[in-house]
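Participant: what shape does this take:
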Amino acid sequence: MIVETVEECLDWADLVALGEVAKAQGRYGEVILNRMSDQSECFSRLSRVFVEGADGRPEAVAVESARIHKGRPVVKLAGISNIGDAAALVGKELRIPESELDPLPDGSIYHFDIVGATVTDRERGVIGVVEKVISTSGTDVLVVRSDDGSEQLLPLCEEICRRIDREGRRIEIDAPEGLIGLNAH
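Facilitator: Model (predicted):
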């Protein structure tokens, strides 16, 4: 599976996640990804992605093919030829250097841009900090950790997220009555 170990990437953290392997697809080694941006099409132009090696260093893997199926990327990686090999990748992130990302159209974001952002509601003040973004087949979901340790799940949609300031690491929301605390864990 491994094409090369990349020396110029000092750390796995130097790369940005495009998707996480959700499950094997079919018998020939394809994997379905949970996307980590709203730019699923970018997989079709990639010649390689990086997976985290056993030593924590990025390892490059060639992309043989990529397509969108039911709104989710399906990727075939070199050296992954059966369902068992593909299943071993479940839970692993596929990453690339940030310099290789496609420029985003207005109104689009990469998930890594908002992880760590402070979420503030117009009426309730600070809700918490974005811990991660969950991709779904519909609306993506913000996982927000509050100061008291509780977890809030908030839809990442224009109707609720009124302003996203990537540089300032802030998200202003206008949550409808009852949403905050509805699914707190």
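Participant: contacts and neighbour counts: CA atoms only from here.
Facilitator: Fine.
Participant: outside of stretch 28-45, which residues touch it?
Facilitator: Contact with stretch 28-45 is made by 17-25, 65-68, 72-77, 80-87, 101-102, 104, 108-112, 133-136, as judged by Cα atoms under 8 Å, 6 or more residues apart in numbering.
Participant: for Arg122, which residues are in contact?
Facilitator: So Arg122 contacts 172-174 (Cα under 8 Å, 6+ apart).
Participant: in this protein, which spans are strands?
Facilitator: Here the chain has its strands, by DSSP state E, at 4-5, 15-25, 30-35, 48-52, 58-69, 72-77, 93-97, 118-121, 125-134, 141-145, 151-155, 161-165, 170-173.
Participant: and this one, please, so the two structures can be compared:
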Amino acid sequence: MNDPGRRILLGKVAGALGLRGEVKLESWTEPRDAIFRYQPWTLRDAQGREREISGVRGRETGKHVVATFPDVADRTAAEALQGLEIHVPRDALPPAKPGEFYWADLEGLRVVTVDGVALGTVSHLFATGANDVLVARDDERERMIPFVQPQYVTAIDLDAGVVTVDWDPDF
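Facilitator: You can find the predicted model right below:
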């Protein structure tokens, strides 16, 4: 978590919109248009090639987050951006509020039960309609634990690298 070169995936280019070079973004920031606050972006394609870009402007519409990239003036150029991942340095994000956490900061932490049974490490988290879910993986299995505090996730210690859960290891 303290790696100064660490980057966080904030979204991706979902496709072209219209004829003037605008693109639709998938943004995983809250609110969705906050993605524009964290520039420069590092754009990464499926082959792992990267380039840095600044000056992307945009807005949230009811349905999409729409972006205009510098030097992208037509649909053909916009279509070439589809699938690019948008990364920013972790230290570009503001500190989390007390009791809140960036999902990316939880990934890789050890997961243990309140009784000290190791359940693996946090692989990732995902949202459902009802609550977020923490996915803990070890060599043998994957466990999906509702990210409900303090009922199931009882403690998070970023300094120690541990998430403590009240969860049956056999479930």
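Participant: let me see the TM-score of these two.
Facilitator: Overlay of the two chains. TM-score (TM-score structural alignment, normalised by the length of structure 2): 0.70; 160 aligned residues with a Cα RMSD of 3.6 Å.
Participant: circling back to that earlier point, reformat the contacts of Arg122 of structure 1 as JSON lines; add distance to Glu93 of structure 1 and neighbour count.
Facilitator: Shown next, in JSON lines, are the contacts of Arg122 of structure 1 (distance: Cα to Cα, whole Å; neighbours: other Cα atoms under 10 Å):
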{"residue": "Glu172", "distance to Glu93 of structure 1": "28", "neighbour count": "20"}
{"residue": "Ile173", "distance to Glu93 of structure 1": "29", "neighbour count": "25"}
{"residue": "Asp174", "distance to Glu93 of structure 1": "32", "neighbour count": "17"}
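Participant: of these, closest to Gly116 of structure 1?
Facilitator: Nearest to Gly116 of structure 1 among the contacts of Arg122 of structure 1 is Glu172, at 13.6 Å by Cα to Cα.
Participant: what's the match for the closest one in structure 2?
Facilitator: Here Glu172 of structure 1 is matched to Thr164 in structure 2, going by TM-score structural alignment.
Participant: correct me if wrong: its match contacts Val111.
Facilitator: Yes: Thr164 of structure 2 lies in contact with Val111 (Cα atoms under 8 Å); the separation is 5.9 Å.
Participant: quick one: closest of the strands of structure 1 to Leu179 of structure 1.
Facilitator: strand 151-155 (7.8 Å).
Participant: identify the residue range in structure 2 corresponding to the closest one.
Facilitator: With TM-score structural alignment as the criterion, strand 151-155 of structure 1 aligns to 142-146.
Participant: Ala92 of structure 2 corresponds to which position in structure 1?
Facilitator: Alignment note (TM-score structural alignment): Ala92 of structure 2 maps to Glu100 of structure 1.
Participant: next, count neighbours for that match.
Facilitator: Neighbours of Glu100 of structure 1 under the rule other Cα atoms under 10 Å: 11.
Participant: how much does the match of strand 151-155 of structure 1 stray from structure 1?
Facilitator: Once fitted to structure 1, stretch 142-146 of structure 2 is off its aligned match by 1.6 Å on average (mean Cα distance after the TM-score superposition for structure 1).
Participant: contacting residues for the match of Glu172 of structure 1?
Facilitator: Contacts of Thr164 of structure 2 (Cα under 8 Å, 6+ apart): 111-114, 153-156.
Participant: got those residues as TSV, with distance to Gln47 of structure 2 columns?
Facilitator: Formatted as TSV, the contacts of Thr164 of structure 2 follow (distance: Cα to Cα, whole Å):
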residue	distance to Gln47 of structure 2
Val111	32
Val112	36
Thr113	39
Val114	42
Val153	37
Thr154	40
Ala155	38
Ile156	35
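Participant: ok so, going back, can you list the neighbours in contact with the match of strand 151-155 of structure 1?
Facilitator: For stretch 142-146 of structure 2, contacts defined as Cα under 8 Å, 6+ apart pick out 119, 131-137, 152-153, 167, 171.
Participant: which of the contacts of Thr164 of structure 2 are buried?
Facilitator: Neighbour-count burial within the contacts of Thr164 of structure 2 applies to 111-114, 153-154, 156; the criterion is 16 or more other Cα atoms under 10 Å.
Participant: buried ones among the contacts of stretch 142-146 of structure 2?
Facilitator: The neighbour count (16+ other Cα under 10 Å) marks 119, 133-137, 152-153, 167 as buried among those.
Participant: in these, find the pair that's most separated.
Facilitator: Pairwise over these, using Cα to Cα, the maximum falls at Arg137 and Tyr152, 16.5 Å.
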